[in-house]
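Asks: turn this into a structure:
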Amino acid sequence: MVTIRDVSKRAGVSRSTVSRIIAGNGYVSEHARLLVEAAIAELGYRPNTMARGLRSNRSGIIGAVVVNVASPFYAQMVGGMQSACREADKSILLASGYAQAHEEQQAILELIDRSCDGLILYLENPVSEEVKEVVAQADIPIVAIGGEPTPLAWARVGIDNYTGALDGMRHLLAMGHRDIAYFAGTPSYYDTRERLRGIDTALGEVGMSRADIYLEAGDYKERFGYEAAERLLASGRKVSAIFAGDDDIGAGVLLALRHHGVKAPDEISLLGFDDNFHARHLTPSLTTIRQPTDIAGHTAARLLLDMIADRNFEPDDVVIPAELIIRESVIQYSAAKAADCPAETARA
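Replies: Okay, here's the model as predicted:
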């Protein structure tokens, strides 16, 4: 195993000089730095991060809890976090909370037990008094990212779900659609509630309300989108557009429409939310609301690292805007075209 002594010998400098360069503390000449970096690269030396953590009283690791690290949505968010950590020469430890209170709280406790210097939390549930007490004793910075606002956080990074849904529904209305279905995600989620609030505002601007549209709520999953679209088609209710709570739901809707011979967007337009990777590759490509989750993750990690470096740093909360992405799946509503090719005929 290569040691600091080996590096110092190869570079021809003292061990203390090598230590200062590795830790990034204290002055060293540029010449010495280049010699040490070359020796490290040649020998393949890896610093003992645990020993460095003991000396500095820091682990060099931040912890993050998201709903599900296996989901493409959260994977992009985690990618942003990791990018910020790499830039700061820090590591990240991840856990999934699965939107379950027990899992979220267990994840928080485990990350604290592993001596993380700070936490990024995407929670969908309130935390218990017991967990609050443990977090208070740990006295580490915490940044909330999306999800349910939590009193544990010293700062919060959110994506503007309200305005994203507002812009999405406004777009459908501007394209002439009034017979609209909305397939919402899990009603207990904060993001779901914010999107519904945006939809309410957009409908109110044209003298409509939720009572004037077809509304169904379920999981943020393709299966729910498929089954909800099946129920809508079976009901015989006329719709010209479906607003899916996220792109996974939208993919399920598109599959159900195809199975029933309903052409999108010719007969039913479709709008998604998130701009997941598959949205642009669907046929038709999905008009959707982009959530820049990678930017949110990077911003949250950067805020946390700044707080770890300076405990007096008091960041403001950050709200990142969502963006309407126009593709192929939403078209202008034409009453004449709808009369010539009604969806009811296609379903028969």
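Asks: can we go C-alpha only for contacts and neighbour counts from here?
Replies: Noted.
Asks: against Glu194, how distant is the nearest residue to Ala217 once chain neighbours are set aside?
Replies: Once flanking residues are discounted, Ala217 sits nearest to Ala184: 4.5 Å by C-alpha to C-alpha, 6 or more residues apart in numbering. Per C-alpha to C-alpha, to the nearest Å, Ala184 is found 11 Å from Glu194.
Asks: over to Gln76?
Replies: In this view, Gln76 and Glu194 are 21 Å apart by C-alpha to C-alpha.
Asks: who's more crowded, those two?
Replies: Set side by side, Gln76 and Glu194 show more neighbours around Gln76, with 21 against 18, by other C-alpha atoms under 10 Å.
Asks: next, the second sequence, to be compared with the first:
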Amino acid sequence: MQEKKIKAGIVGGTGYTGVELLRLLSRHPNVEVCAITSRKDAGTKVTAMYPSLRGFMDDLVFTTPEEAELTACDVVFFATPHGVAMSMARELTAAGVKIIDLAADFRLRDTDTFKTWYKLDHACPDLLEESVYGQPETMREKMKNARILGMAGCYPTSIELGLLPLMEYEKAHPGTFDLKTIIADSKSGISGSGKKADVSIITAEMSDNFHAYGLKGHRHTPEIEQQLKLLAGTDDLKLTFVPHLLPTIRGIHSTIYIRLKDATTQIDLQKLYEDRFADEYFVDVMPAGSTPETRSVRGSNFLRLAVHRPGNGDLIIVLAVEDNLVKGAAGQSVQAMNILFGLDEKTGLDAPALVP
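Replies: Modelled structure (predicted):
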């Protein structure tokens, strides 16, 4: 007897994370995508916009949210700008629909902080309070029974997982690390900027070019600090986060710097990382001395890490790479859906990276 499939809807399916969700869900054995929305492209077949999905999503057509019958779904993914998910959350949750938001509506716990960074009043603070931050390796148990998941951002995923073993060590051994001088130097492919007409990201501007942005403050900073404080068990933490744009399509590379308060402290960092992630299928701790490459995760849900302590001094350097559209967005969201519905987390995601 065939097992009943999970009925999934996608709001905002025309962007890069939307089509990545479609790609991953198209080969998920337990999911049927029954609705996908786009006001601008309503009436257009998905395969007309994305021929890459021919043979997989031939009958799926973009509709308006009003026509999509989203309340009949088991789960709805929001691959939309900020503010959309929270405007629809109350109706969907009342109908028993699970929400997985890939934007920021349910990431930040504090509504004032949310308004400061996103210039929006939160539409449903009560639902925000019950929602769970969607990062499987750090929030798995709380995610299992959630109605709403606010998925971790792309940069935050690489930095939070990169520092996870050290933050947990700090919680068990307070005062080990200088938590006020953490630096995350992160680079992302252009797809992280979204699918839009913008002169700054056209080929002639980005090819053979590389630059930082967001130096006055990036929206991911409060999100990362929020989660690191939770993991370390202290509010006495400060992050300097500097993002950069690479002339590539996919990939994030984060180089993270954190100092020991006492340079004589001895920690087997390689063992610490290997032990912490031993049971985490999608986190690969590479051999000592490694320098992970973005192409090693392209198109996959894996995040690869390496930890270094140059000269056995007080500085620890963590390198983390992921595909920003997969582990940094759509893939991690499918992993989260698997958790919500009691499936093996690897389902629909167990595939190696694309090389070259």
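Asks: please state their TM-score.
Replies: Once superposed, the chains reach a TM-score of 0.34 (TM-score structural alignment, normalised by the length of the first structure), with 193 aligned residues with a C-alpha RMSD of 6.5 Å.
Asks: and Phe243 of the first structure, what element?
Replies: Here Phe243 of the first structure is covered by strand 241-244, with elements defined by DSSP states H and E.
Asks: buried stuff in that strand?
Replies: Ala241, Ile242, Phe243, Ala244 (16 or more other C-alpha atoms under 10 Å).
Asks: identify, from those residues, the entry nearest to Gln106 of the first structure.
Replies: The shortest approach to Gln106 of the first structure among those belongs to Ala244, at 32.0 Å (C-alpha to C-alpha).
Asks: the closest one contacts Gly250, doesn't it?
Replies: Yes. Under the criterion of C-alpha atoms under 8 Å, Ala244 of the first structure makes contact with Gly250 at 5.1 Å.
Asks: related to what we said a few turns ago, the residue nearest to Ala217 of the first structure and Thr192 touch, don't they?
Replies: Yes. At 6.8 Å, Ala184 of the first structure and Thr192 qualify as touching, with contact defined as C-alpha under 8 Å.
Asks: about what we covered before: summarise which helices and strands whatever helix or strand comes next after the strand holding Phe243 of the first structure is packed against.
Replies: Moving toward the C-terminus from strand 241-244 of the first structure, the next helix or strand (DSSP H and E) is helix 247-259. Counting contacts by 3 or more C-alpha pairs under 8 Å, 6 or more residues apart in numbering; DSSP states H and E, helix 247-259 of the first structure packs against helix 222-235, strand 241-244, strand 269-271.
Asks: mind doing that once more with 6 Å?
Replies: If contacts are counted by 3 or more C-alpha pairs under 6 Å, 6 or more residues apart in numbering; DSSP states H and E, helix 247-259 of the first structure sits against helix 222-235.
Asks: report the angle between the helix it packs on and helix 247-259.
Replies: Put simply, helix 222-235 of the first structure runs at 40 degrees to helix 247-259, going by axes from the mean of the first three to the mean of the last three C-alpha atoms, to 10 degrees.
Asks: return the distance of Glu20 of the second structure relative to Ser333 of the second structure.
Replies: With distances taken as C-alpha to C-alpha, Glu20 of the second structure is found 11 Å from Ser333 of the second structure.
Asks: for the residue nearest to Ala217 of the first structure, give its distance to Arg193 of the first structure.
Replies: Applying C-alpha to C-alpha, the value for Ala184 of the first structure to Arg193 of the first structure is 9 Å.
Asks: those two: who's more crowded?
Replies: Ala184 (23 against 17).
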